[in-house]
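[1] Everything below, folded, please.
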Amino acid sequence: MTEEELYKIAENWFQLQNWKPFPFQKKTWSAFLKGKHGLLNAPTGSGKTYALWFPIVLNYIKQNPEYRIKHKKGLKAIWITPLRALSQEIRQSAERVTKDLETQMTVGIRTGDTSTNERAQQKRNMPDLLITTPESLQLLLASKGYDKTFKNCSAIVVDEWHELLGTKRGVQMELALSRLKTVSKNLRIWGISATIGNLEQAREVLLGPETEALKNSVMIRANIKKKITVKSIIPKKMETFPWRGHLGIRLLEDVVPIINNSRTTLLFTNTRSQCEIWFQKILEKHPEYAGEIAMHHGSINKETRTWVEQAIRNESLKAVVCTSSLDLGVDFAPVETVVQIGGPKGVARFLQRAGRSGHRPGKESVIHFLPTHAIELIEASALQEAVKQNAVEDRIPYLNSYDVLLQYLTTLAVSNGFYPDEIFLEIKQTFCYQAITLEQWHWLLNFLVMGSQSLQTYDEYKKVEVAEDGKFKVNNKGIAMRHRFQIGTIVGDANLTVRYQRGGYIGSIEEYFVSKLTQGDVFTFAGRNLEFIRIKGMQVHVRNSKKRTNKVPSWMGGRLTLSARMSELLRNELYSAYSPLKEQSEEIRSLAHIFERQGRESIVPRPYEFLIETFKTREGYHHIFYPFEGRFVHEAMGSLFGYRISLLSPITFSLAFNDYGFELLSDKQIDMQQVIDNDLFTAEYLLEDLQKSLNSTEMARRKFRDIAVISGMVFTGYPYKQIKMKHLQSNSQLLFDVFRDYEPNNLLYQQAFRETFEHQLEEGRLRMALERMASQEIVWKHCEQPTPFSFPIITDRLSRERLSSEKLADRIKRMAAILTKK
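    Below is the predicted model of the structure:
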């Protein structure tokens, strides 16, 4: 069959649906059928799924002309999705094509939700097209005879590649692809990515630098202009002294008309606890929405999530309060409107969420921005600008993740075993391990067999044995089983399942939240008020309660920080406070009275100025710095400055920070001019000063826990019998201390420090921020009282003190009232 005849099959199918294929879809079909690899850059809702399912099926038709009557069984293509929630949607698209074209091809899903029976069936008879996750793909590589399973696989598509890039799950994919390239001789590798700043690098990471696959690859851009309209919800009455959180709920009534005027509205929150609060408050104030509003986040049980997703498609829900669990690719055509509650902290995340509305080619996406405090309107203005410029962040790939490599090598040793020379050549072709040396490689092999030099006397760390022919193999069934249970790179706090006393499953919450509860405490979860009865095993037993409560589970993953791109846009919008009125955005104009008051008490910094404010209250001496660089950078910078100031004269600070600045609070005054004159902002000696100021050993110790789990040094337990987080922590701390004292050149120990500085403290970004600040004019303002800019930082610190939220709200209102009167 010629290519023209194959295209005709596809075009006829599109015609029957009353659609017309986009040029980018045709380009992808052509490149794939010519045997090329590639990266497809296409926005959400543009038909990217059909851009790659079609050539996969057409390629099968080309090789099997009698496809209608004869069916050649076996795995032919793998579709990788980062989220299990997307798999049903992808399956529907695939089955639509395979059935309509009468191919007899089967489509299967293999994720953590797949039943044991279905997995056993797949083992006997693999589907032709398999939809799976990075973790489940690794599990397949851990099965004996995986090379026969993948032998005739002609394609692997990595969907939402931008979400995996810059994470250890992305490294997992790099390693899996390096093996599959060898095993499947005719494999085409394709990635699908929404827009990111470093698209070319994204392709290089997917295919491997300087590989044949990269040389024989294409970049296809959809170039579909998507109209995104951002509408800010601007409060009618704006406080002069803004504080975090309270404004959001106060604007609830502004959201009601938006919900009423749309078929379906998604309300995105940044955290699961915020999601729970909003769902409760909407129902409390508008009981008429009962049955028409739902909630969706990653800790709610799978059945509920699936029901919510289906109800959106059926248009039986007016609104869904959700988190990033609905960010990615699920196709919800009926969604008309999206509301973003609070700053999303990143341009890409905001655009992804905007794309949930008008999820069809050519349709306008409408997103409303609801600030949780007044200053967040500057973020809203920055996002308007980002949409105009199509300015999105880079995703920075990991390098030398030895923990992921050790897990992968154990996976290969558990299945067929591996020969080090063969695997070394493969992993050298990946982006993550392109610079690995033979010395490091031999250390890792030694670690698998001996458990590193300081652990040689302990048999539990000797997992892999070396056969006479040099093959590395796991022969112990117990070790193999434990390894399979622990495949993956996402390490969080231990999750406990929440169940009614009589057994109904509700969802999962993290151990550290439950540890604070006593019997009889009531908390809100999954839209219900639940009374805590007891913990039994890894289960939290609860019953429904009619008591009101303000306790909402919080999850450790809930801390978002401004991206570098977002910080830059935010500063530019702030500087526009001095522009003529007609050039300012509506959001900046609405903050005029705050800027006016800020200018009276201090200044609104211009592009060439860096602002420091000092004032005294009954709490002590406040020193506030405004880099506008995001909370992670401010946390590191606050500790750094505190350390440098203490070198001039002994002093103790407490640190508070948010996305806009940070506060050093002390019980005695410091001479700020002397501090500025002593090179406070220098980027010299940054690493040494950071290590001394931050207790970087303690931070690396926490990071090491994840590394110890991923590399398999620490076992997290069996399903429903997981090891408590405090035991995991103490086990990994023990290993950390052993390496620190006896083996400081241990690669995993060194990795903990490297990741602390590169990923947690964003040392590179901190250095650039210091260089920028050093080039600005330092403006030190000694103020009489807290300023509008300082108020959110001060109240952020107060909210971490042990006060109930009612008392805190009253106290902050009182403070704001006194300042406003003055």
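
[2] from here on, contacts and neighbour counts on C-alpha atoms
    Fine.

[3] Which helix or strand contains the most centrally placed residue in the chain?
    Geometric centre of the chain, nearest residue: Glu163, 7.3 Å, by C-alpha atoms, centre = their mean. Here Glu163 sits within helix 161-164, counting by DSSP states H and E.

[4] Contacts for that helix next, please.
    The list of residues contacting helix 161-164 from outside it, by C-alpha atoms under 8 Å, 6 or more residues apart in numbering, reads Pro82, Gly170, Gly191, Ile192, Ser193, Ala194, Thr195, Ile196, Ala202, Arg395.

[5] how near is Ser775 to Pro82?
    Ser775 is 42 Å from Pro82, where distance means C-alpha to C-alpha, to the nearest Å.

[6] Here is the second sequence; please produce its structure so I can put it next to the first one:
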Amino acid sequence: MKRAELLELADAWFRGNGWKPFKFQKDTWTAYLQKKNGLLNAPTGSGKTYALWVPILLDYIKKNPDYRTQHKKGLKAIWITPLRALSVEIEQAASRFAEEMGTQFTVGIRSGDTSQKERAAQKKSMPDLLITTPESLQLLLASKNYDKTFKDLQAIVIDEWHELLGTKRGVQVELGLSRLKTITKDLRIWGISATIGNLSQAREVLLGPDSEALKNSVMIRANLKKKIEVRSVIPKKMEKFPWRGHLGLHLLDEVVPIIKNSRTTLLFTNTRSQCEIWFQKLLNKYPEFAGEVAMHHGSINKETRLWVEQAIRNESLKAVVCTSSLDLGVDFAPVETIVQIGGPKGVARFLQRAGRSGHQPGKLSLIYFLPTHAIELVEASALKKAVEKQAVEDRVPYLMSYDVLIQYLNTLAVSNGFYPKEIFPEIASTFCFQGITEEEWIWILNFITKGSQSLQAYDEYKKVEIEEDGKFKINNRGVAMRHRLQIGTIVSDAMLSVKYMKGGYIGTIEEWFVSKLKPGDVFTFAGRNLELVHIKNMQVLVRKSSRKTAKVPSWMGGRMAFSAQMSELLREELYTAATLKKGEKRTNELKALQPVFQRQQKESVIPKSDEFLIETFKTREGFHAIFYPFEGRFVHEALGSLLAYRISLLSPISFSIAFNDYGFELLSDQEIDMQQVLDNDLFSSEFLMDDLYKSLNATEMARRKFRDIAVITGLVFTGFPNKLVKSKHLQSNSQLLFSVFRDYEEDNLLYQQAFRETFEHQLEEGRLRLALDRIKGQNIAWKKCEKPTPFSFPIITDRLREKLSSEKIEDRIKRMLKNLEN
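    Have a look, this model is predicted:
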């Protein structure tokens, strides 16, 4: 069958459904049938599944003219998705097209949610299209004779590639692809990505730099102008001294009409704990919503999550309070309205969430921005401009992730074994390991066979054996089983199952939160108040409680910081606010903030683009110095420690440090000689690494980072499914290894990686340098204030929140506000 005839089959199917294919879909079909690889850049809800699934099937029809009557079983295409929630959608779309085209193509899902029975069936007979996750692909590579499983593989599609790119899961995908390219003759690789700043680099990472796949590839963009309308929920009474403590709940009554006027609404929160609180408060105040409002986050059990997703599709729910668990995929056309509670911290995330509404080509996406405190309205104003400009962040790919490489080599050794000479060129062809040296490679091979220089005496670290013909292989069944159980790069705190005493699984919760509870304590989880009965075998046994007050679990993943793009937009918006003349046009958000800005101007200033603001004042707590780089909390954490260290070199003085996305505070019981700080050029980027090491206790941060590296490499074992190792034991085991490497083997690549990742990814050292260089070029606006200012108030109250319970903090802040208003 000629290409034109094949394309007509697809066109006819679209016409039969009353649709018309977009240009980007047709371009992708053609490119795929021309045997090209590529990256498709298309927004959520634009029909990207059919852009790639259609040509995969057409290619099969071309190669098998008698496809209607005969069918050769076996895996022909793999669709990788980062989120399990996406799998069902893709399966339904793919199955429908395959069936209606008259093929006998089968579609299957394999992820953490797939039952043992289903896995066993897949082992005997693989589906034609397998929808899976990066971890499950690695597990397939860990099974014996995986080369036979993949021998007829024609295509691999990596969905939501932008989500995987800046993570170690992305490195897993790169390594998996490097193997598949070798063992399958005619493989086509395609990525699907929403908009990111560095699209061409994203394609290079996916296909491998200087590779044949990259040379024979295309970039296809869906030029669908999505209309996004951003509306801010502006408080009727503007607080002049904003604080974050109420998580936006003071605007609860403003949200209810939005929910009532829409068919369906998604309320996005930034953390799971905020999600739990909003859900509870909404139902407590508006009990008529019972049964019409649900909650969705990653720790709730699978059945509930799937039920909620289905209920959104068939419009049986009015609203869902959710986290990023519904950011991606889950195609439900009926969602009419999105509410973003609190700043989303990044433009891409905001656009992604906006795209969930009007989730059909050509439909308007409506998103409401609800500030958790007044100054977040500046973020709303900045986001409006970002939406107009389509200004989106880059995703920074990982380099030299030795821990992921070691895990991958053990995976190959568990299945068929490998010959280093054959595997090395594959690994060096990936973006992550393009700079790997012969010396580093030998170190890694020694590490998996002998357990590194300082661990040679211990047999448990000698996992891989070298056979007579030079093949590297894991032959010990126990080692193999432990390795398979631990494949993956998402290392979180140990998760415990939450179950009712009488049976019934509710979800998972992090050990560090549960460890602070004692029997009888009540906590909110999955929208219910639960009383802790006891903890047994990694299970948290609970019963329902009628108590009204309860602790809300917080998850370690809850800390999000501004992206560099978002910081820049925010600064521009503030500078605009500072320089607006009377009669000049301003956004509704900036208009609403006038009382706050006037009070700020009265007590201090709003910095202009060439100014760096420092405020000092004294309260009962001591002497406050507040600095405003507007660079996001991670950069401020590092900057605060750096400055505190440099000041202490000038005069012995100790500080407590607080920070948020706008600035940081140094609090001391003695006054800082600010003139001395300015005269000594303490914002210099010279000796930055050296000073950061000393100021931040970088060793302590690297030690924490090393725990993850130790888990990924298999240096420490996290335990069997129902008998996980306690978090504190994992921590102490990995700390012991860290200390051994520090004292006896400083050139250990994993030890060095812990420090490198601390600086590159946690402290964002690159951004820190840029911030210091920018401050150096600005005029210092140092204001000696009488009392806290509107800009400083959120930082001060954030510090108090760390120390006080929620009831006490409310009272304390009310007293502070009373004094300030007077």
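
[7] TM-score of the superposition?
    Remark: TM-score between the superposed chains equals 0.99 [TM-score structural alignment, normalised by the length of the first structure]; 820 aligned residues with a C-alpha RMSD of 0.6 Å.

[8] that older thread, buried residues, the following helix or strand past the helix holding Glu163 of the first structure. List them.
    Once helix 161-164 of the first structure ends, the next helix or strand along the chain (criterion: DSSP H and E) is helix 168-183. Buried residues in helix 168-183 of the first structure, counted by 16 or more other C-alpha atoms under 10 Å: 168-181, 183.

[9] Tell me the one among the contacts of helix 161-164 of the first structure nearest to Glu663 of the first structure.
    Among the contacts of helix 161-164 of the first structure, Arg395 lies closest to Glu663 of the first structure (C-alpha to C-alpha), at 29.7 Å.

[10] Need the three-state assignment for the closest one.
    Three-state assignment for Arg395 of the first structure (DSSP: H, G, I helix; E, B strand; the rest coil): coil.

[11] what's the mean gap between the helix holding Glu163 of the first structure and the aligned bit of the second structure?
    Its matched residues in the second structure lie on average 0.1 Å from helix 161-164 of the first structure after superposition (mean C-alpha distance after the TM-score superposition for the first structure).

[12] residue range for that helix in the second structure?
    Under TM-score structural alignment, helix 161-164 of the first structure corresponds to residues 161-164 of the second structure.

[13] Farthest-apart pair in the buried residues of helix 168-183 of the first structure, please.
    Among the buried residues of helix 168-183 of the first structure, the pair separated by the greatest distance (C-alpha to C-alpha) is Lys168 and Val183, at 23.0 Å.

[14] Helices of the stretch 151-300 of the second structure, start to end?
    Ranges of helices within the stretch 151-300 of the second structure are 161-165, 168-183, 199-207, 212-215, 252-261, 272-285, based on DSSP state H, counting those that start in this stretch.

[15] can you tell me which of these comes nearest to Glu118 of the second structure?
    Ranked by C-alpha to C-alpha, the member of the helices of the stretch 151-300 of the second structure that lies closest to Glu118 of the second structure is helix 168-183, at 23.0 Å.

[16] tell me how far the closest one is from the chain's mean position?
    When C-alpha coordinates are averaged (C-alpha atoms, centre = their mean, to the nearest Å), helix 168-183 of the second structure and its chain have centres 21 Å apart.

[17] now do stretch 406-416 of the second structure
    Centroid displacement of stretch 406-416 of the second structure relative to its chain, using C-alpha atoms, centre = their mean, is 27 Å.

[18] tell me, that stretch lands on which residues of the first structure?
    Across the first structure, the stretch matching stretch 406-416 of the second structure (TM-score structural alignment) is residues 406-416.

[19] Same question for stretch 694-714 of the second structure.
    Under TM-score structural alignment, the match for stretch 694-714 of the second structure is residues 692-712.

[20] Of all the residues in that stretch, which ones are buried?
    Neighbour-count burial for stretch 692-712 of the first structure flags 693-694, 696-697, 699-712 (criterion: 16+ other C-alpha under 10 Å).

[21] SS state for Ile780 of the second structure?
    strand.

[22] And the aligned partner of Ser641 of the second structure in the first structure, how far from Lys692 of the first structure?
    Using TM-score structural alignment, the partner of Ser641 of the second structure in the first structure is Ser639. With distances taken as C-alpha to C-alpha, Ser639 of the first structure is found 9 Å from Lys692 of the first structure.
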